[in-house]
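Asks: Okay, sequence plus prediction incoming.
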Amino acid sequence: MLKDQLPWIVLGIVVVVLVVAGIVLSRVDVTSPVSLRRRVRPHRGHFRNGEVPPADLKQAAIVINPTKFTDQGPVRERIAATCRAVGWGEPLFYETTAEDPGRGQAMQAVKDGAKVVCSLGGDGTVRHVASGLVGTETPLGILPGGTGNLLARNLDLPVDAFDTAMTVALTGRNRRIDVGELVLGDTDRDGNPVGPSESHYFLVISGIGMDAAIMAGTNENLKSKVGWAAYMLSGVKSLVSPEFRTTIRLDTDPEFRRRARGVMIGNCGRLLGGLVLMPNARVDDNQLDVVIASPKGVVGWVPVATRVLTRQRKGHPTLDQRTCQEVRVRVDRPLPVQVDGDVVGEATEVNAIVRPGVLSVRVSAT
């Protein structure tokens, strides 16, 4: 009997196995093995030999003063090559114009996502580009392209090695520095503007009187040929410039009066040729340094020159130095005014105030 039923029993077992197998297989994607459906972590050497996963590369913006170059092609390629060498994307380039010497271009670069905005031109270009970055977190990179490069010198940045300066701009550290703000125009006794006024940022030195006259009298063609020595020639002509009467107020101190040939207001004090006008001035000390120059005739410049050459910190009657956070200077007649080497007009009154730490500058990492 059992022998007769054995084939049916075997057939039943086979059917049950097939049904169970069908149920199991219906819940498994047999076309996609587990090894393919599971995301396997690649070996740590998987992305070597140029197999780098796609990523957004950082970009630098370069604001160029086109008047400084007869052919921008080679310098643009050097900049792009340096960017590629340190793993950055292709740089963004913007040119200054007579109507907008750098501020608008810097602001546009920030909007375009640049991680650093570099100025390529003279001290004026640096100042205008910086003015577009004041109050932002985007750092300023300084590329030497002018005669003075004064802010770069005060920050110990390379001024004779372009590729090194570009590398610092890309890979250096950020340093917060102060900025001076100079306002031309009359104010009342409470410091409120009376009539039209105009405001300018300065990074190094502003001034009214003799120093502005030197800047105004410097021949641009001569400067392009002999560099900073052109300022010296103009300075010799200004040694016997007329005195003027000035009234000065520092912070909330009482006003005092002087006869002077020039009043300089500095954010830092290192000048061309290794000269230091304001030995105590620092770009991040939250204050301004004021120098009142009042030598008598050509002979009177001897102690002034001695003090500058020896970097003496002790005051001198003909070169009086003060510190403050705000200063008002009134003069007895309209005189030329300069900010970082650019003559911005004439005025009978200027007011300057320090803006602490409002600008980030890329400096050497060491």
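Replies: Happy to help now that I have it. All figures in this text were calculated on a predicted structure; none of them were measured in a lab.
Asks: rest of the way, CA atoms for contacts and neighbours
Replies: OK.
Asks: Contact partners for residue 344?
Replies: For residue 344, the contact set (C-alpha atoms under 8 Å, 6 or more residues apart in numbering) comprises 336, 337, 338.
Asks: now residue 262
Replies: Contacts here follow C-alpha under 8 Å, 6+ apart; on that basis residue 262 touches 207, 208, 209, 210, 211, 292, 293, 294.
Asks: quick revisit: now, which of the contacts of residue 344 sits nearest residue 6?
Replies: Relative to residue 6, the closest of the contacts of residue 344 is residue 338; by C-alpha to C-alpha it sits at 114.1 Å.
Asks: on that earlier part again, which of the contacts of residue 262 tops the neighbour count?
Replies: Using other C-alpha atoms under 10 Å as the neighbour test, the contacts of residue 262 are led by residue 208, with 28 neighbours.
Asks: then this one, side by side with the first:
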Amino acid sequence: MPSDSTDSNKFKQVLVVYNPASGTVGDFDRRLGAMVRHFAEEKGYVVNARPLTQDMTSAEMLAPVMGPFELVVAVGGDGTVGFVLGAVAESGLKIPVGIIPFGTGNLLARALKISTGKHNEDPLERAMDTIIHGDTINLDLGKMNGRWFTIDAGTGPIADAITKPIKEHKTKFRLLAYGWPLLKSVTHRPLRYQLTIDDGEKLDVEASGIFITNSSEMGIGVEGIEHLSDGVLDLLVMNPRSVVDYWRLLARFFRWFILNQDSGHVPYLLRKVKRVHIEMIPKQVSRSPLHRFARKTRDILSGKTHVPKIRFEAEAMIDGEPCGTTPCTIEIVPGAVLVRVPRAEAPAIVK
């Protein structure tokens, strides 16, 4: 009589990991039925669905049921996708990950061309076609102080603003929910940082936002799927000081959000890096006339006078979520995980 392990190996298994709280995953039961049908009819897969819980570890998420999984599918927003990709990378498993974007921004899915970002798009249909009929690429991931990220890490008032929208606002207003926090960031003076790059080169910079990106986020960074597998990160130092500077940032965002187009030249791209260490220098930076005007307007509207304090550390974030404070070290992990992408978009196909 064959053993249980032999019988279990006959099953081709796919693990579907989903976040019940993601922005558009509400009718997951119906969508799961469609996924099971697609996987069974076209690939002969047995589907194991596993909801993410708040305290779930990577090992718990990837624990096999009837033998090893041949495919992992992340269903949800950028947070869910990032957690799944980081877990697979940390485990060392060389199995492809498919992405079904059911979140608010779906930034990585847009960067990988799995999603177009159009409001009338069916995320399930396009994503399933990618998973079943697409190609597999080696995807770079970043790490900040040991935590994985897929799109970017950052610090400074502009980066901090990206972490502020609450879930209800993101669900209702989607990416427009970031508008008010970003506008409020104008009231904060730039900060001074020391950057230690790659082989030890040190730079002192003033910035309202430092971003280390693997691809474009909301118009910030360099577009193109090839940048997700090039073995380097883009170091961006943003220090807008005038209405014109902020207007250019806003124009990039709306060009990306509404037209789904790259804005070409990135004026605040400092260089390509593999590793950067960021420390905040506790020294106040002078405000521009725009910052002074915005600060004074806020004081008048709030009826309070805000007294500036010298700061010794700055908040940091990864993929739009808070992630401690400076000092922080960010580095690239080339080819950290395998990901399914549309066939026409794959620049580095894994054979």
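Replies: Thanks, I have the structure now. Please read all numbers here as calculations on a predicted model, not as lab measurements.
Asks: still on that earlier bit, so of the contacts of residue 262 of structure 1, which ones are in strands?
Replies: In this view, the contacts of residue 262 of structure 1 that belong to strands under DSSP state E are 207, 208, 209, 292, 293.
Asks: Of the contacts of residue 344 of structure 1 - the most surrounded one?
Replies: In terms of neighbours by other C-alpha under 10 Å, those top out with residue 337 at 29 neighbours.
Asks: That one corresponds to which position in structure 2?
Replies: If you follow residue 337 of structure 1 across to structure 2 using TM-score structural alignment, you land on residue 316.
Asks: Looking at the contacts of residue 262 of structure 1, which two lie furthest apart in space?
Replies: Farthest pair in those (C-alpha to C-alpha) is 207 and 294. Separation: 13.8 Å.
Asks: Any figure for the gap between the match of residue 337 of structure 1 and residue 154 of structure 2?
Replies: Between residue 316 of structure 2 and residue 154 of structure 2 the computed distance is 6 Å (C-alpha to C-alpha, to the nearest Å).
Asks: swap in residue 254 of structure 2?
Replies: As for residue 254 of structure 2, its distance to residue 154 of structure 2 is 21 Å (criterion: C-alpha to C-alpha).
Asks: for residue 205 of structure 2, same thing?
Replies: Here the criterion is C-alpha to C-alpha. By it, residue 205 of structure 2 lies 14 Å from residue 154 of structure 2.
Asks: related to what we said a few turns ago, mind putting the contacts of residue 344 of structure 1 in a markdown table, secondary structure included?
Replies: Shown next, in a markdown table, are the contacts of residue 344 of structure 1 (DSSP: H, G, I helix; E, B strand; the rest coil):
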| residue | secondary structure |
| --- | --- |
| 336 | strand |
| 337 | strand |
| 338 | strand |
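Asks: which among the ones in strands among the contacts of residue 262 of structure 1 gets closest to residue 81 of structure 1?
Replies: residue 207 (39.8 Å).
Asks: what does the closest one align to in structure 2?
Replies: With the correspondence set by TM-score structural alignment, residue 207 of structure 1 lines up against residue 154 in structure 2.
Asks: residues touching the residue nearest to its match when sequence neighbours are not counted, list them.
Replies: Among residues not flanking residue 154 of structure 2 along the chain, residue 211 sits closest, at 4.3 Å (C-alpha to C-alpha, 6 or more residues apart in numbering). Residue 211 of structure 2 sits next to 152, 153, 154, 155, 159, 234, 235, 236, 237 when contact means C-alpha under 8 Å, 6+ apart.
Asks: Is it correct that residue 211 of structure 2 falls within a strand?
Replies: Yes. Under three-state DSSP, residue 211 of structure 2 falls within a strand.
Asks: Tell me where the stretch 251-351 of structure 2 has helices.
Replies: 289-302 (DSSP state H, counting those that start in this stretch).
Asks: hey, where'd the strands end up in it?
Replies: 269-273, 275-281, 315-318, 321-325, 328-341 (DSSP state E, counting those that start in this stretch).
Asks: once aligned to structure 1, how far is the shortest one on average?
Replies: After superposition onto structure 1, strand 315-318 of structure 2 lies on average 1.3 Å away from the residues it aligns with, using mean C-alpha distance after the TM-score superposition for structure 1.
Asks: ok, now the first one?
Replies: Between strand 269-273 of structure 2 and its aligned stretch in structure 1, the superposed structures give an average distance of 2.0 Å (mean C-alpha distance after the TM-score superposition for structure 1).
Asks: May I see the buried residues of that strand?
Replies: Going by neighbour count (16 or more other C-alpha atoms under 10 Å), the buried part of strand 269-273 of structure 2 is 269, 272, 273.
Asks: any idea how far residue 212 of structure 2 is from the second one?
Replies: In this case it means residue 272 of structure 2. To residue 212 of structure 2, residue 272 of structure 2 is 9 Å away according to C-alpha to C-alpha.
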